[in-house]
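Student: pasting the structure only:
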């Protein structure tokens, strides 16, 4: 604890803070044979890049510490080893580094929300922003503690907020949920622009200027950075190709997913580092002009606890006169961990409520019908109350928002997503011989088709498209032609390929691959595979309802 409390004393007088360190693994060789060593961690440079390792007699001590450290979902032991000051490497393309931004860029307010965050992760988020951002561009950093109970964390944050200029702390004695916490933070900002960050983010050099510059250029834009991953074991920084994937959501299950840019769209980019269209922002980073944010009603505070607020705000930006973009020249890292908000109300299905509010207000047509049908399956309750939606519908009217199809049109410009349209059938696929239904399941990440007792499960929810593709839950049923086995991708760039098309013989009940004479067949163990059609009852299926 003294390490974290003493940081302010040294903060202004040094570029590096030297801490006694403890054992490390993965990022450096296991140090069990020497009393003390200096180890260079890979993947980042700057203050704290060299770590002093203190001897631990044997590996068992480390693994005991590590097991305890992972109680919060990440290796807090390693996080504490790294300390609260490090600078991630500058991963910007050379073209980004050559851009000269105006000297008169306005300052921006940054809101960081947290609840029982690992202390070193949260403080590293704060100092990452302070260390890598030009001082004149940071108007303030608003810290919103949404009901933390960790007394050591609360004391540490209070000490830093009291001693570091530009930090302001807002404390909620009881948790209000992520949407309200973020809203309360934005309400306290003094700048015309804001960025909302999770409490487990690290930014990289040059991340801020392109965000502010774009907000000045385009008043009606919702922005996110190019987000990489910080590993939860050794906290390495992993950054994928910025032109490959974009954040969106499954059109039926409304589960967040990453979609692939079409090759045609990527060709039009030609390696450009200009802002790039996104489907929706990921939830960990939001940047907007405050006036536009409030004009669209802000976050939906009728949603509760955590989840889908970023989907709601993204779709309504597209529908109500704005654009959603990722800024390739702004790179940040996000630590994927268990979110404390998730465990606030274990018996309350808040995710369904949040999805339901989004679907009822912003979706329409066949997309809305199928999303509602999928939502009301499994543990989801048709009796759940979405709450008052009148203010959300007023937003649509006042801003003359376009139909949901406009959002779909934006996706089609950058990708080839599946959008429900002219669906032939939806429901369960029933096997007459076994009296069971088709279901998709997975064991250790390997998906397979089985049959099980028919129920109101989303894993049994099937859609037959107008192109004769079969979708079960969020997976396509595809024939792997080389192995003559079934595969189950979640994305399909071209639904017209024969491997994704099926013939449904409604008279005889066969589901036949378009590439062969094989039929979907269930065996005595409930496994479903492709077998030569032989008129067996195990090959006869029907749809219901």
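Tutor: That came through, no problem. Keep in mind the model is a prediction, meaning the values are calculated, not measured.

Student: switch to C-alpha atoms for all contacts and neighbour counts from now on
Tutor: Noted.

Student: Residue 211 should be in a helix, yeah?
Tutor: Yes: looking at residue 211 with DSSP: H, G, I helix; E, B strand; the rest coil, it is inside a helix.

Student: Contact partners for it?
Tutor: The contact partners of residue 211, by Cα atoms under 8 Å, 6 or more residues apart in numbering, come to 223, 225, 287, 327, 330.

Student: For the residues you listed, pick the one with the most neighbours.
Tutor: residue 223 (29 neighbours; other Cα atoms under 10 Å).

Student: and that one, what is it in contact with?
Tutor: 211, 281, 286-288, 324-327.

Student: can you give me the helices for the stretch 1-150 of the chain?
Tutor: 2-5, 7-11, 59-69, 76-82, 94-97, 119-132 (DSSP state H, counting those that start in this stretch).

Student: ditto for the stretch 251-400 of the chain
Tutor: Per DSSP H, counting those that start in this stretch, the stretch 251-400 of the chain carries helices over the ranges 263-269, 290-295, 309-319, 350-362, 365-375, 390-398.

Student: right, so of the ones you listed, which gets closest to residue 49?
Tutor: Across the helices of the stretch 251-400 of the chain, residue 49 has its closest neighbour in helix 309-319 (33.8 Å, Cα to Cα).

Student: Give the other helices and strands that the closest one contacts.
Tutor: For helix 309-319, the packing partners by 3 or more Cα pairs under 8 Å, 6 or more residues apart in numbering; DSSP states H and E come out as strand 221-230, strand 323-335, helix 350-362, helix 405-414.

Student: ok, and here's another one to check against it:
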């Protein structure tokens, strides 16, 4: 009996001790916030309320959606919940609308990065402490000094220009590792950058490129990029057939032990889609940096270009692009811009690339003149973008062909869908521009067609909203142009709540109409043909003061496509026909809405009248001249007709 009682007492003590330990453990353990039942717990709403109803709309391609900070939105818009006399208490629904409008499905920014700091007088931490070694001491083109060939090379140089667009004879004599002049603003040398920069894959697309201009691009990147940030250089061969781009190239890049990779397309894709292929092939870098195949990066180009992206992954950056002369290989800044040579990317209403001076509104946003600044558009050949962000945007429209318009498409997509496009004054890259006489290298399947115009139409149909009417006023030949299926692109824009083009024009591209006014409606358009002849007015590609001429009608539009609008302007793109300095010749000049309203077309009389002088448009088919003369109804050379030309 005593044994049984003792056993029971010991059991009770053990159980009591165990229960006491459980209670003590529970009192010491924290309660997880998401399990709290407190009525005032932050970020919680009753089941089936707004927070429960709001779900990610549609994820960006390959990326999960991310919930927004509801509290910050409520605080920012707390006035929505206030009752207004005579207004229904619809605050909850209004709040939901606000949340949905601000919902973005970008991946969150996770890289911790401090903003650059300008310390005048203290050399920046990414600047070279010693002068860059020469490619060849006092060699041709060293320091970007002009390298001019003798007369004995003239024939060979011209042949290379026809084939490649550059003087390859001179280029082949210049070191691939040459030094170049530093033309940055002095202030750029004193910026200090957080060294927690993202890594990059540099992508270079080429097709039948000359050897030395292509490899000088690669050499300059390797020479002037800190190795810790250069993950890889990916060369995309867009179906080249030049012998020097075959085995020789494969052997040459082996010297870099895998840093430089070569991918060969199995068919000609065109520059646009080859860049998208490059995004898939380049997997090692966090940032994709696109360079044309004939560039030279300058001193400390990398840190300024990648720093804004390292701080905000939805930023796309563009270096200042300097002009490399394709004949003597000197380097100088692009002309135009403000007093510091700074310009924003722009376009006229026919979608020709333009540059406009940096506005006072943009200057006011910056403390220092060498800080990055906003640009509505990029030229397209050189830019940096976070890899995942580029994929979230869907890369380039897969329906864009060969070249042209892709720079505007990606610019609009970035801005209207929540990103930013910044030009970076302290990152400079030289670019060789093709010389006159280059034969070009379009894919045979696209010779005689208008892939660039089709690209333009796709872009404006997706992104311009009602503003597309201004494009069609400037490019009437595209009104019936087939441009393919864009339903998925429009769906993408709708599902991702991208902003309107009106918002974009008012908030970002506000200065473009100041430089390129919205075009009036057309009265007539087409070729201006001598009545019952086969001769047409041709601008001959002249702009800003060049004479127009008479030439055989070719029915291909281009330099022979004109329009006369309700403002009495006889135009081609952004150029207006006007009276020349001698009072007789007809020239083209940049249109001024207040000055170039000077033509009236009398269709029934087949006559163009010059309003300020009361004289008529005349021509000499023999001398190929167009001029203004006293009106004479008996002269057949003063009779004209405008015939529509449709792009194909």
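Tutor: Everything's here; your move. These numbers come from a predicted model, not from an experiment.

Student: Could I get the TM-score for this pair?
Tutor: Their TM-score after superposition, calculated using TM-score structural alignment, normalised by the length of structure 1, is reported as 0.77; 492 aligned residues with a Cα RMSD of 3.9 Å.

Student: rewinding a little: among the helices of the stretch 1-150 of structure 1, which comes closest to residue 451 of structure 1?
Tutor: helix 59-69 (38.3 Å).

Student: Next, the buried residues of the closest one.
Tutor: By neighbour count on 16 or more other Cα atoms under 10 Å, the buried set for helix 59-69 of structure 1 is 62, 65-66, 69.

Student: can you list the helices and strands packed on helix 309-319 of structure 1 in JSON lines and add distance to residue 303 of structure 1?
Tutor: As requested, these are exported to JSON lines (distance: least, Cα to Cα, whole Å):
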{"stretch": "strand 221-230", "distance to residue 303 of structure 1": "20"}
{"stretch": "strand 323-335", "distance to residue 303 of structure 1": "21"}
{"stretch": "helix 350-362", "distance to residue 303 of structure 1": "5"}
{"stretch": "helix 405-414", "distance to residue 303 of structure 1": "21"}
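
Student: I'd like to know which of these is closest to residue 435 of structure 1.
Tutor: Of all those, helix 350-362 sits nearest to residue 435 of structure 1, with 29.9 Å by Cα to Cα.

Student: what angle separates that closest one from helix 390-398?
Tutor: Between the axes of helix 350-362 of structure 1 and helix 390-398, defined by axes from the mean of the first three to the mean of the last three Cα atoms, to 10 degrees, the angle is 30 degrees.

Student: Next, the angle helix 309-319 makes with helix 350-362 of structure 1.
Tutor: Using the same axes, to 10 degrees: helix 350-362 of structure 1 against helix 309-319 is 10 degrees.

Student: so residue 452 of structure 1 touches residue 436, yeah?
Tutor: Yes: between residue 452 of structure 1 and residue 436 there is a contact under Cα atoms under 8 Å: 5.1 Å.

Student: residues in contact with stretch 536-546 of structure 2?
Tutor: In contact with stretch 536-546 of structure 2 (Cα under 8 Å, 6+ apart) are residues 527-530, 547-553, 559-560, 575, 580, 587-590, 626.

Student: which SS class is the aligned partner of residue 248 of structure 2 in structure 1?
Tutor: Under the alignment (TM-score structural alignment), residue 248 of structure 2 pairs with residue 156 in structure 1. Here residue 156 of structure 1 is helix, with the state taken from three-state DSSP.

Student: surely residue 156 of structure 1 meets residue 5?
Tutor: Yes: using Cα under 8 Å, residue 156 of structure 1 is in contact with residue 5, at 6.4 Å.

Student: Show me which of those two is the more surrounded one.
Tutor: For residue 156 of structure 1 versus residue 5, neighbours defined as other Cα under 10 Å are more numerous around residue 156 (18 against 13).

Student: need the contact list for the more buried one.
Tutor: Residue 156 of structure 1 sits next to 4-5, 119 when contact means Cα under 8 Å, 6+ apart.

Student: hmm, 10 Å instead?
Tutor: Residue 156 of structure 1 makes contact with 1-2, 4-5, 119-120, 123, 162, according to Cα atoms under 10 Å, 6 or more residues apart in numbering.

Student: which non-adjacent residue is nearest the equivalent of residue 501 of structure 2 over in structure 1?
Tutor: Matched by TM-score structural alignment, residue 501 of structure 2 corresponds to residue 404 in structure 1. Take residue 404 of structure 1 and drop its neighbours on the chain: the residue closest to it by Cα to Cα, 6 or more residues apart in numbering is residue 363, 5.4 Å away.

Student: Show me what that neighbour aligns to in structure 2.
Tutor: Matched by TM-score structural alignment, residue 363 of structure 1 corresponds to residue 464 in structure 2.

Student: Wait, residue 110 of structure 1 touches residue 140, no?
Tutor: Yes: with contact defined as Cα atoms under 10 Å, residue 110 of structure 1 reaches residue 140; the gap is 6.3 Å.

Student: Now do the shared contacts for those two.
Tutor: Counting by Cα under 10 Å, 6+ apart, the contacts common to residue 110 of structure 1 and residue 140 are 167, 189, 191, 194.

Student: re earlier: list just the nearest of the contacts of residue 156 of structure 1 to residue 277 of structure 1.
Tutor: Closest approach to residue 277 of structure 1 among the contacts of residue 156 of structure 1 (Cα to Cα): residue 123, at 31.8 Å.
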